[in-house]
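Colleague: From the sequence below, what's the structure:
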Amino acid sequence: MKPFTERAVNIIADIPPGKVMTYGQIAELAGSPKAARQVVRILHSMSEKYKLPWHRVLNSKGEVGFRDEEQMMTQRLSLEAEGVHFIGNNRIELWKYQYHPES
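Modeller: Next comes the predicted model:
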């Protein structure tokens, strides 16, 4: 596993229940601020293998990134089960739930 990928996997694995991080935030902490799309690929290809809490990763607007209705609902229900409240269909108050491991 490449160093960026390993760091991203570890960051994602450490997101606690009821908290979220953004793709860009993970990319920056993993050492490559412009690699948000790579974080998406990591989640897509490694979530099952490494049992990553993929549902705790959102876009920079605090929105669920899936366009597919079923995937969007799965992510939303998973976050709601952890106490995250949504505004409308797929957005949260990011300032309220965002995890900052560097703090």
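
Colleague: switch to C-alpha atoms for all contacts and neighbour counts from now on
Modeller: Will do.

Colleague: Just checking the distance from the longest helix belonging to the chain to the centre of its chain.
Modeller: The residue-count maximum for a helix in the chain (DSSP state H) belongs to helix 36-50. Relative to its chain's centre, helix 36-50 lies at 10 Å (C-alpha atoms, centre = their mean, to the nearest Å).

Colleague: Check which helices and strands that helix sits against.
Modeller: If you count contacts as 3 or more C-alpha pairs under 8 Å, 6 or more residues apart in numbering; DSSP states H and E, helix 36-50 packs onto helix 3-13, helix 23-29.

Colleague: Let's see this one next, to set against the first:
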Amino acid sequence: MDGGGARTPVTAKKFTDAARRREMLYAALAQVPAGKVVTYGQLAELAGLGRAARWVGTQLSNLPDDSRLPWHRVINQAGRLSVPEGSESWLEQCQRLRCEGVQVSNGRVSLPRYRWQP
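Modeller: Down below sits the predicted model:
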């Protein structure tokens, strides 16, 4: 050890890295236009996070209720809404997508028709 300079604690670095990853995720999500959808994996790639679809899902499920981010535009790779069918969140996601002109049928969205391709 060189004994010089302060070191950043590992926990502080992890927090900073996690916060930076969330910033990247939120910035990518904010760009998804109304009337279009992305998959969790696609959003991870767009944000520069690699193969982090599950992490993206976790972060979106932890958004505050008053978030203005368009979380409802994110669906799974099969074109389905990922929240439990019939739940309050499921109904809200369906309603928000339909208000933007996205056709939702039985909790499913046509990816060929509505997927955002930046």
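
Colleague: TM-score for the pair, please.
Modeller: The TM-score (TM-score structural alignment, normalised by the length of structure 1) is 0.85; 100 aligned residues with a C-alpha RMSD of 1.7 Å.

Colleague: Touching, Trp90 of structure 2 and His72? I think so.
Modeller: No - in terms of C-alpha atoms under 8 Å, Trp90 of structure 2 does not count as a neighbour of His72; the distance is 9.1 Å.

Colleague: so what sits against both of these two?
Modeller: The contact sets of Trp90 of structure 2 and His72 do not overlap (C-alpha atoms under 8 Å, 6 or more residues apart in numbering).

Colleague: before we move on, back to that, and for the longest helix of structure 1, what are the contacting residues?
Modeller: 5, 8-9, 23-27, 52-54.

Colleague: and of the residues you listed, the nearest to Pro17 of structure 1?
Modeller: The closest of the contacts of helix 36-50 of structure 1 to Pro17 of structure 1 turns out to be Pro53 (C-alpha to C-alpha; 8.6 Å).

Colleague: who touches that closest one in this structure?
Modeller: 12-13, 15, 47.

Colleague: same question, Arg67 of structure 1
Modeller: By C-alpha under 8 Å, 6+ apart, no residues touch Arg67 of structure 1.

Colleague: quick check, nearest of the contacts of Pro53 of structure 1 to Gln98 of structure 1?
Modeller: Ile15 (9.5 Å).

Colleague: Give me the residue at the spatial middle of structure 1.
Modeller: In structure 1, the centroid-proximal residue (C-alpha atoms, centre = their mean) is Val57; its distance is 1.0 Å.

Colleague: State whether that residue and Val20 are indeed in contact, as I suppose.
Modeller: Yes - if you go by C-alpha under 8 Å, Val57 of structure 1 and Val20 touch, sitting 5.5 Å apart.

Colleague: Just say which of the helices and strands packed on helix 36-50 of structure 1 is most tucked in.
Modeller: Counting by mean count of other C-alpha atoms under 10 Å, helix 23-29 has the highest mean neighbour count of those, with a mean of 21.

Colleague: That helix: average distance to aligned residues in structure 2?
Modeller: Compared with structure 2 after the fit, helix 23-29 of structure 1 shows a mean deviation of 0.9 Å (mean C-alpha distance after the TM-score superposition for structure 1).
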